[in-house]
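A.B. asks: Here you go, sequence then predicted model.
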Amino acid sequence: MRLPLALVALSGALLAAATWAVTLGQADIGAGQVWASAVHHTCSAVGAPCGADPLTTIQDAIVWQGRAPRVVTAAAVGAGLALAGAVMQALMRNPLADPYLLGVSSGASVGAVLVLVLGVAVALPVAAFAGALAALVLTLALATGRTGSLSPVRTVLAGVAVAQAGSAVVSLVIFWSATGDSYREILSWLLGSLAAATWGDAALTAGATIVVGAVLLGSARTLDAFTFGDVSAASLGVDVRRARWLLLTATALLTGALVSVAGSIGFVGLVLPHAVRFLTGPRHHRLLPVSALAGAVFLLLADTAARSLFEPRELPVGILTAAVGAPVFALLLRRSAT
């Protein structure tokens, strides 16, 4: 009964946080108005008779073109990063593994900087996703080498090498080409920001999280087998090489899709799985869904705080996730050592 209860509680928390985030701002809009407007739009979409929209034209635009897509994007990115972190920690058997371990974030940053600084005629999410995919291919190629096998240690080392190379390219391009306000745009993207989220971004991140998340959730028993090492997993009937390739690729593609929209948001995929394990234990059929919902709630609250704490200025959400995640991770490490 504990797992259904946790899922129901977190789903309720997510719904409450989303409602609060949509109503928070300079425009005076209540939760009841938002839900009544949602019913109105739903009725209109299906052609059912419904009353007038309780929101004015300006309020409707603020809610449904400004705040709502950002809320959906934040929840989807948080859920996806937490899922990816839990899977990476199991596959690598490394408690410090996170979604950016394979150099995906640095590859996405290279693609984004080429657009922001050099004016490459490609949409920023497309360029960032292409960079993330290129980094993934390079990391896996280096990790396999001549042996053709994919070991956790080689994969981590290859990911670190690709990440450092990507960071060097980003630094070089910024130093050589950035002028004027382009520094501010680049810094905002590199620190993670959801300020420009649209319904297209919400669809991309939610779609990637749902599709890849379904694959990851279906691999819970395989991930449990990896916990005991490759030999034990093979003795339990797992095709170790194929499973690791499939799950690493799926995780990296999910991360690339999320990073292409939100930028580099740290600590969500690292801290949330560890925190959730204290509640669910290590079994992945419990850990993965609870981590996803906890990540969605956490990033949604962090993004809401980032846009409202220092209004009218807005912080990159990556600053807040790091400010919260670093001490929480230190606390978890201290607690696990006692």
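C.D. replies: Looks like it arrived, so ask away.
A.B. asks: Could you use CA atoms for every contact and neighbour count after this?
C.D. replies: Noted.
A.B. asks: tell me which element residue 250 falls in.
C.D. replies: Per DSSP states H and E, residue 250 falls inside helix 240-262.
A.B. asks: Apologies, that question was intended for residue 4.
C.D. replies: helix 2-23.
A.B. asks: And residue 35, by the same measure?
C.D. replies: helix 31-46.
A.B. asks: In that helix, which residues are buried?
C.D. replies: 33-34, 36-38, 40-41 (16 or more other CA atoms under 10 Å).
A.B. asks: just how off-centre is it within its chain?
C.D. replies: 28 Å (CA atoms, centre = their mean, to the nearest Å).
A.B. asks: putting a second one here so we can go through both:
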Amino acid sequence: MIYTINTATNVMFPVIKSVFKLSDEEVYRMINNEHSKLLDKLQKKGINYSELKRALIPNQKKENNEVCLVFDTMQIKEDFYGNEVFDKLLPLMDKDSTYSVLIGDYIDILGEVKDSQKMLFQNLKESIELVNETIFRYSNQYFIVYINSITDGQLSSIIGGLKEYKAFTGYAFLRTDSKFKSYLSYILSDLCVKNKNTVICSHPSDLDDNTNINQKGYHFEENGFRLKSINEDYYGTFLSYKIETILPDPEDVSFSFNALFPRFDSMEKLALDIPEGKWGYINDEEKGKGKILHTIGFDYQKKKKFFRNGIQKKLW
């Protein structure tokens, strides 16, 4: 079972498919063959792939949270502010949970969009639970740590331990879709998969598989974690958590389907067969995805028009 495949940020498979003009059946075999190699690499390092499921798929349990922690680097004197942040954060991370950690600055990738900084400030303001005072000067001043599956108790311990740290601006719950969450999906990058007391990172593809190196330099081992690293080509493709977004990469979605089906035509030609009960849940604005559907122009009476190509016309 392949829990995730990421070809949006790791272009190895798209490039190979394009250069060698592979059929979907050949792509299917290639993906599954490479995934088998990943399992072997993990096993040799004492890592059970099945234990990583929670870290690699979107949160399925209501009692777990998808959350980001926001830090104001203007209140950090150290140039390598990530080191200071993780020196505060790592001692607060328990040794029982499993989740993915992504990091990055709240950079502006909106180019020439008018008032982009105002938009980014507004999205942050609407999402964050403020813990310490901050003065917004520009978006880049904020460093974000994203955790994809953490319980209330685990999160409470982290927030409680950080609240006196002035650079800790606050946190945002990201259980549901939002502009802020979708934006983060484009700007954050992988740090690690934390499996209990083991931290799994990536290492350059030209290094030996027996290598275990800490490219980021954060003090994992000093805080009681075992560090294991995996070839970045395999890590980036099969161990990279994808933050859910209302604007997914069509090619990435196609490769995800192709990893499951040896004969895959096109995502745009897939019709959806949704039972009435499930359709009602999807339309529910409180429990389901109703707000998103209604935003892009669908409602309960338009089930017959709800096809993948219809959604694409709305989003892309």
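C.D. replies: The structure has been received and is ready for your questions. The structure displayed is predicted, hence computed values, not measured ones.
A.B. asks: What is the resulting TM-score of the chain superposition?
C.D. replies: Taking TM-score structural alignment, normalised by the length of the second structure as the basis, the two superposed chains have a TM-score of 0.25; 146 aligned residues with a CA RMSD of 7.1 Å.
A.B. asks: related to what we said a few turns ago, residue 253 of the first structure: which of the buried residues of helix 31-46 of the first structure is nearest?
C.D. replies: Within the buried residues of helix 31-46 of the first structure, the smallest distance to residue 253 of the first structure is 32.2 Å, found for residue 38 (CA to CA).
A.B. asks: hang on, the earlier thing: show me what the helix holding residue 4 of the first structure is packed up against.
C.D. replies: helix 31-46, helix 68-92, helix 284-308 (3 or more CA pairs under 8 Å, 6 or more residues apart in numbering; DSSP states H and E).
A.B. asks: Can you tell me how far residue 126 of the second structure is from residue 151 of the second structure?
C.D. replies: Per CA to CA, to the nearest Å, residue 126 of the second structure is found 23 Å from residue 151 of the second structure.
A.B. asks: Give me the more crowded residue out of the two.
C.D. replies: Per other CA atoms under 10 Å, whichever of residue 126 of the second structure and residue 151 has more neighbours is residue 151, with 14 against 10.
A.B. asks: Surely that one and residue 64 touch.
C.D. replies: Yes. The pair residue 151 of the second structure / residue 64 is scored as a contact, 4.5 Å apart, by CA atoms under 8 Å.
A.B. asks: hang on, residue 100 of the second structure in a strand?
C.D. replies: Yes. Counting by DSSP: H, G, I helix; E, B strand; the rest coil, residue 100 of the second structure is found in a strand.
A.B. asks: Give me the neighbour count for the closest residue to it other than its chain neighbours.
C.D. replies: Leaving aside its chain neighbours, residue 100 of the second structure sits nearest to residue 193 (4.4 Å; criterion: CA to CA, 6 or more residues apart in numbering). Residues lying near residue 193 of the second structure (other CA under 10 Å) number 25.
A.B. asks: dump the residue contacts of residue 75 of the first structure.
C.D. replies: By CA atoms under 8 Å, 6 or more residues apart in numbering, the contact set of residue 75 of the first structure is 295-297, 299-300.
A.B. asks: Just send those residues back as a markdown table, with distance to residue 202 of the first structure too.
C.D. replies: Putting these into a markdown table (distance: CA to CA, whole Å) gives the following:
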| residue | distance to residue 202 of the first structure |
| --- | --- |
| 295 | 16 |
| 296 | 13 |
| 297 | 16 |
| 299 | 14 |
| 300 | 13 |
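A.B. asks: so which of those is the most crowded?
C.D. replies: residue 296 (31 neighbours).
A.B. asks: Surely that one is in contact with residue 13?
C.D. replies: No. Counting by CA under 8 Å, residue 13 is not a contact partner of residue 296 of the first structure; they are 9.9 Å apart.
A.B. asks: if we can go back for a sec, check the buried residues of helix 31-46 of the first structure against residue 205 of the first structure and report the nearest one.
C.D. replies: residue 38 (21.2 Å).
A.B. asks: circling back to that earlier point, flag every buried residue along the helix holding residue 4 of the first structure.
C.D. replies: Buried, per 16+ other CA under 10 Å, within helix 2-23 of the first structure: 6-7, 10-11, 13-14, 17-23.
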